[in-house]
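Asker: I need the structure of the sequence given here:
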Amino acid sequence: MAVSPETLPPKKKRSSSDERLLRSLLLRSKETSNLSPIPFVLYRNSNSIIRKTKLLTLLLEELLLVDQVIYSSFPASAVLCFEELYIVLQSIKTLIQDCLFGSKLWLLIQQQSVANKFHELTLELSTLVDIFPVKEIKLTQDVAELVLLLRKLCSKTTPLVEEKDVQLKIDVLEKLDRIKGQIVPQQSKLKEMFTRLELNDSATCTDEIEILEEEVRNQSDEKSKADIVALIGLVRYAKCVLYGESSAVRTLRSREKSGSMDLTIPADFRCPISLDLVRDPVVVSTGQTYDRASINLWIESGHTTCPKTGQTLDHTEMIPNCALRNLIVMWCREHRIPFESTETKEKVNCVTTNKTLLEATKMTVSFLIQKARASQSSEMANRFVHELRSLAKTDANSRACIAEADGLPLLIKFLGNEHPNLQVNAVTTILNLSILEENKTRIMETDGVLNGIVEVLRTGATWEAKGNAAATIFSLTGVHAYRKKLGRKTRVVKGLMELAKTGPISSKRDALVAILNLAGDRETVGKLLEVGVVEMASEVMDGLPEEGVTVLEAVVKKGGLAAITATFHVIKKLAMILRDGTERAQESAAATLVNVCRKGGSETVSELAAIPGIERVIWEVMGMGTGRGRRKAATLLRILRRWAAGLYSNPTAAYSTTTASSTAVVLPG
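Answerer: Okay, here's the model as predicted:
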């Protein structure tokens, strides 16, 4: 007999909130069950819990298909189980992902505690499955059997650590102890150990080092930090001994992938001293922002003035520029650029006195120098010099070890133009070594090193080599005595000037920052003027106005009447920068014009006054410029007013220039 639809009881719709919860739970369960087991350690632990989540996924899919006739929603006990299951699944997913993408060596060392976490999560999952209200929901027999199977699997669990993983951990700890005792590990044993950890090439080792460094920053326990730092030393050594040959190729590929970083960094994100990306921006007493490492080095070298403005620093306290730092972090994330501040770097370096790391670094340096010295071809030598370059970039201990192992005399051999890649790696290694203050003395005093750097600066095979040679000169000028010594060398000054004129933008910046440092010495400014620094700065202003006018400001400040004379013909270009430049460029242009007008007398002022609309430009800077820019613009306006009133004398202009136009200045009412 046919049954009329009206005779059937109406179905009650399940609560939409319960259904959303169940679907979210199913999605999280699928994500977790689709993860791969950890391949190198704790495989059985991760694989076991993933299989359980797969069963849970099947159960949740069946629950979504259950036809709820009696209940309009799940029982409260079931909803509570769903909520708790979501949290447990999220914890399982996070744990597995941390193991998969974290440090392999640190996971190996921590395997027992991680195995315990897997066990604890399995027990939590078991508890929730046990209390799940199967009878209240009226599941089908198949679904109920699925619940029983899941309960049975979850109940049979122990914190399992496999014997082979335990033995691998013992092997790693033994290698660390031998290195600490200055015993070089056997290469075959090291290879076997790293193969098991799937650290099979230079790229994976480099990634492992970066992950370990991040792990140090995340640790609060000092012992754990020391243990991780020791592991970093082991991986660095193994990377060079086992896989060093592939690293130069990897770096070349990464350069091709990332492109020229120097050309893309916004000007506001560059440190005025190093011209590199600011990692830890701080504001000094003059209101200027610098990278903490660069300004610290500047002050520790004996300077008492602001590098950009030349003003005396009232104090050496530094205020973090959090707003700029946040912008830089966002920009780096957008362009997938690793960001590491000076502060976090110091957290890594604070434990680098670790004995194991130090001995591993010494072994690594000794191996690389021996191999580079014994290389029969430039290609082979380049691979090992490249590793020295990378190592010299890591920390102070590495720089000290390379210099103490007579690395500088070795590097001199590779500064010739015959092999461009080798030349770049050699000069960049010296640049990285120069970051350490003690190494500056070694570079200046070791026979042939300084001459080799200067030769690369002048005749290097590539712009990159020339730029890094210029950056090395800049680093050395951080010491006052060396700044005077380098400034007296005509080859140094001419090499920097030529690079600033003809090089690409990144190399120009390297040269300009070195020239700016040299311009801090009055005697050196005279030599800079002799070789045409004003004309060079004028040319540079066309493409790099901020950098060019900053150099000109420093030269005018220290150069006396000779600098004023040379700058007379650049006044119109300075006025254009005052009108169209960035705030920083306007500030330097205003400061330069004030110095020129004060020292150059009425004839110089009249040249500035003859420029149409100059007062309006000055008024705009007074209203919208930086703090220092507004002050300098106000001073400049007062000079023009005194000149217009016939009150401006010409006490210091002991030279003749082309007669300027007598166009009168129309002062604002």
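Asker: CA only for contacts and neighbour counts going forward, please
Answerer: OK.
Asker: Could you measure from Lys54 over to Asn47?
Answerer: For Lys54, the distance to Asn47 equals 11 Å [CA to CA, to the nearest Å].
Asker: same deal with Ile209?
Answerer: Distance from Ile209 to Asn47, by CA to CA: 27 Å.
Asker: where along the protein do the strands fall?
Answerer: 281-283, 289-291, 319-320 (DSSP state E).
Asker: circling back: who has more neighbours out of Ile209 and Asn47?
Answerer: Legend: neighbour count by other CA atoms under 10 Å for Ile209 and Asn47, higher for Ile209 (23 against 17).
Asker: quick one: that one and Ala360, what's the gap?
Answerer: For Ile209 relative to Ala360 (CA to CA), the value is 14 Å.
Asker: which neighbours do the two share?
Answerer: Residues touching both Ile209 and Ala360 (CA atoms under 8 Å, 6 or more residues apart in numbering) are Arg236.
Asker: one step back: among the strands of the chain, which is nearest Arg178?
Answerer: strand 289-291 (39.7 Å; CA to CA).
Asker: for the closest one, packing partners?
Answerer: strand 281-283 (3 or more CA pairs under 8 Å, 6 or more residues apart in numbering; DSSP states H and E).
Asker: Also this sequence, please, to line up against the first:
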Amino acid sequence: MAGNGKFRIWKMSIYKSSSSSSASSPRTPPKPDPPNEFLCPISGSLMADPVVVSSGQTFERASVQVCKVLGFCPTLSDGSVPDFSAIIPNLALKSSIINWCRNSHMELPSVPDSSSIESKVRNLTAQQHQGGDPGIRFSEMELLKGVEDNPRVNFSHAETELNARINYSSSSEESVIANGISTPQMLPFTQKPACYSSSSSSASTSFEMGSNPSSSSTGEDEVFLMKFKSLDVVEQEQGVVLLRKTTRNDEEARVTLCTPRLLQGIKPLLISRYPVVQTNSAAAIVNLSLAKVNKIKIVRSGVVPLLIDLLKGGFEESKEHAAGAIFSLALEDDNKTAIGVLGALQPLLHALRSGTESTRRDSALALYHLTLVNSNRVRLIKLEAVGVLLGMLRTGVLVDRVVLVVCNLAVSSEGRSALLDGDAVECLVAILRGGGDFTPSESTRENCVAALFLLSHGSMRFKGLAREARAAEVLQIVVERGSERAKEKARRILVALRGRDEEEDGGEIDWEGVMRGGLSRTRCRVPATHSKGLNSTEF
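Answerer: Down below sits the predicted model:
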């Protein structure tokens, strides 16, 4: 009986336990829906790492990164289009989300998988560009149209996209921020390489062809291959000059003739000992590379190592075309890492320092596009490029282009450290200050402010170096007279020099007080919205 009693008690205890459990379950309150402002407008999920973009909206960081990689800018429900050129962590909102989750007994949000966001972004892309391929990077399409139609460089970052791009199939870490810092937004320049000319050069007109060059495209690559393989140097010259002429202005011919056979056939001519053969072979590669669909094909053919060899020891005009070809190929995101791995950075850096004007210009832009990828930034820093770049800025050589490379390097912590060691703050402030025969353009001033903004991120060293360089007085002038793109970053640097308390309190900054060494404690609101069309570099 005792055993039975125990058994019954045991059974009853289980019964009661299960009853109480089932009775309590209906009383469990339903999980509340999060406020709309806690949800990412792109992913639709609770934000784990919210960031404010340049136009003032808040998104999940991973969503911004994917949009940049794909070159996509969504139209929001209110009809506005965000500006992803700069992002800043929204710490206040992140704290509110965490508190809401704890109070609501909800799990804290985790960083979303980039592949799921990419799928959503591609769907949005397809909806906004009906009939288009969701996989197409629209910024690249616009870029390549610009490459054809706009031979002059436009250094205004409002027109260039350091937003894309662009990528660059780079990892999200390479394509976004280190911020308070955003990585330079992709800045595909709307221009052809400096070596490219729609008119004939002396080399390409060394003799006249007996037939219309454009008609040879109907025979595809066979006519050219026969001449390339000839043992007669004159035949080789005729072949490469004909290819250069045929592809100079004919987009269709560029696409039709850029076959694996032709690329393999022209490779030996790129290292020919005869100047006309070598130079026109390199120029023909530049022409072929202007077609977007050819860029990856050319890199995969094994032409890049030969272009690098030309850059190191080719004839002078061949070097110009080699730099131009590498620049053109670097515009394609999927080529950036490969070109860096193949060893182009050091020869480009040397050409930037000692080449002809055309070679230096194209080398600078090639380095800019290549350093949009973090792995190439690291390689360039290890090559001690910072000293070379800052030396060129101090002597006023290609300042408008070199400062863009400096902005890219300043995105990474290694780059910021190397730049601060090299007295980049004093150098950039000196450019902003101007003087003598040098007057920086507005875009150069914007880029200098952008570089200073990147260097100011999380660095106590920056404050000391900025004070030594008397940066505050120059930045105050930018606040008063600079472009809208530069004003906001200059204001924020001034705030950083004095601490962030007033900014976080919502107090409007007394900028005259900053110049006198103090900040006003008046509680007015600092505008939270950044102007659209920021510098080509992301901050």
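Asker: just to revisit the earlier point, of the strands of structure 1, flag the one that's most buried.
Answerer: strand 289-291 (a mean of 27; mean count of other CA atoms under 10 Å).
Asker: Tell me, how many residues neighbour Asp149 of structure 2?
Answerer: Per other CA under 10 Å, the neighbour tally for Asp149 of structure 2 reads 12.
Asker: ditto for Glu118 of structure 2
Answerer: Count around Glu118 of structure 2 with other CA under 10 Å applied: 19.
Asker: Once you drop chain neighbours, what's closest to it?
Answerer: Leaving aside its sequence neighbours, Glu118 of structure 2 sits nearest to Val66 (CA to CA, 6 or more residues apart in numbering; 6.0 Å).
Asker: what's the answer for Ala486 of structure 2, then?
Answerer: By the measure of CA to CA, 6+ apart, the closest residue to Ala486 of structure 2 outside its immediate chain neighbours is Glu446, 5.1 Å from it.
Asker: Residue in structure 1 paired with the one you found?
Answerer: Under the alignment (TM-score structural alignment), Glu446 of structure 2 pairs with Glu587 of structure 1.
Asker: Also Ser119 of structure 2?
Answerer: By TM-score structural alignment, Ser119 of structure 2 lines up with nothing at all.
Asker: Thr58 of structure 2 versus Ser119 of structure 2, what's the distance?
Answerer: 20 Å.
Asker: Which position in structure 2 pairs with Glu553 of structure 1?
Answerer: Aligned against structure 2 by TM-score structural alignment, Glu553 of structure 1 finds its counterpart in Cys407.
Asker: Is its match in contact with Phe453, as I believe?
Answerer: No: Cys407 of structure 2 lies out of contact with Phe453 (CA atoms under 8 Å); the separation is 9.5 Å.
Asker: more neighbours, these two?
Answerer: Cys407 (30 against 26).
Asker: Once you drop chain neighbours, what's closest to the more buried one?
Answerer: Ala451 (4.9 Å).
Asker: and if you look at Leu432 of structure 2?
Answerer: Residue nearest to Leu432 of structure 2 in three dimensions, not counting chain neighbours: Arg445, with 5.9 Å by CA to CA, 6+ apart.
Asker: Burial check on the one you found, number of neighbours?
Answerer: 24.
Asker: what's the answer for Gly239 of structure 2, then?
Answerer: 24.
Asker: Could you check how far the most centrally placed residue in structure 2 is from Ser301 of structure 2?
Answerer: In structure 2, the residue lying closest to the centroid (CA atoms, centre = their mean) is Met186, at 2.7 Å. Distance of Met186 of structure 2 to Ser301 of structure 2, computed by CA to CA: 26 Å.
Asker: for Thr125 of structure 2, same thing?
Answerer: Distance of Thr125 of structure 2 to Ser301 of structure 2, computed by CA to CA: 32 Å.
Asker: Of the two, give the one with the bigger neighbour count.
Answerer: Between Thr125 of structure 2 and Ser301, counted using other CA under 10 Å, the more crowded position is Thr125 (25 against 15).
Asker: could you give me the residues in structure 2 that the top helix by length along structure 1 aligns onto?
Answerer: Across structure 1, the helix with the greatest residue count (assigned by DSSP state H) is helix 76-101. Per TM-score structural alignment, helix 76-101 of structure 1 has no counterpart in structure 2.
Asker: List the buried residues for that helix?
Answerer: Within helix 76-101 of structure 1, the residues that count as buried by 16 or more other CA atoms under 10 Å are 78-79, 81-82, 84-86, 88-93, 95-97, 99-100.
Asker: Counterpart of Gly458 of structure 2 over in structure 1?
Answerer: Using TM-score structural alignment, Gly458 of structure 2 pairs with Lys599 in structure 1.
Asker: if we can go back for a sec, I'd like to know how many residues surround the residue nearest to Cys407 of structure 2.
Answerer: 30.
Asker: That one and Val406 of structure 2, how far apart?
Answerer: Counting by CA to CA - Ala451 of structure 2 and Val406 of structure 2 are separated by 7 Å.
Asker: Could you do Gln185 of structure 2 as well?
Answerer: Taking CA to CA, one finds Gln185 of structure 2 at 14 Å from Val406 of structure 2.
Asker: And Ala2 of structure 2, by the same measure?
Answerer: Taking CA to CA, one finds Ala2 of structure 2 at 87 Å from Val406 of structure 2.
Asker: Those two - which one has more neighbours?
Answerer: With neighbours defined as other CA under 10 Å, Ala2 of structure 2 and Val406 compare such that Val406 has more, 26 against 7.
Asker: give the contact list for the nearest residue to Lys312 of structure 2 once chain neighbours are set aside.
Answerer: Closest residue to Lys312 of structure 2 apart from its sequence neighbours, by CA to CA, 6+ apart: Pro347 at 6.1 Å. Pro347 of structure 2 makes contact with Ile308, Leu311, Lys312 under the criterion CA under 8 Å, 6+ apart.
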